[in-house]
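In: Structure here, sequence nowhere to be found:
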């Protein structure tokens, strides 16, 4: 999949656990885990906004586009 989710990287940079983020934004651990592992098919802008607000980052810090040819390397 050409969209890479770097949520785990941002959590590490902010020294925050997934459980803490879950509690602050009101999203279940299982839904955040699906997003973190890159298995999510979609994300609501409102969810992305809350994550960015809590982690004090930009959407591009969490989502990255990597063309198929590069991701196959």
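Out: Thanks, I have it. None of these values were measured; they are calculated from a predicted model.

In: For the rest of this, base every contact and every neighbour count on C-alpha atoms.
Out: Will do.

In: longest helix anywhere in this protein?
Out: Across the chain, the longest stretch assigned as helix under DSSP state H is helix 45-55.

In: now it, how far from the chain's geometric center?
Out: Offset of helix 45-55 from its chain centre (Cα atoms, centre = their mean, to the nearest Å): 9 Å.

In: next up, a second structure to put side by side with the first:
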């Protein structure tokens, strides 16, 4: 298997959940995804996210996609 390609997308679910005093388990249930998949996304290990899932996250957290995800330019070597 080829090595996993790094990406520069940062996931801000920890901050959003803390601000809303919500657990990851509660978010997963309200978005209707497994806790395992929500954890993979929260920890930045997801390779993709469906727009429907991102839409539900934004609906539940009352936020915009840019509040959930951001692009962080990689540092030059």
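Out: Sure thing, it's come through. If you're wondering where the values come from, they're calculated on a predicted model, not measured in any experiment.

In: still on that earlier bit, what range in the second structure does the longest helix of the first structure sit on?
Out: Under the alignment (TM-score structural alignment), helix 45-55 of the first structure falls on residues 51-61 in the second structure.

In: what does the matching stretch contact?
Out: Here stretch 51-61 of the second structure makes contact (Cα atoms under 8 Å, 6 or more residues apart in numbering) with 16, 17, 20, 27, 30, 31, 64, 65, 68.

In: What does the second one correspond to in the first structure?
Out: Pairing criterion TM-score structural alignment: the partner of residue 17 of the second structure within the first structure is identified as residue 11.

In: What segments of the first structure are helices?
Out: 7-13, 18-25, 29-36, 45-55, 59-62, 68-71.
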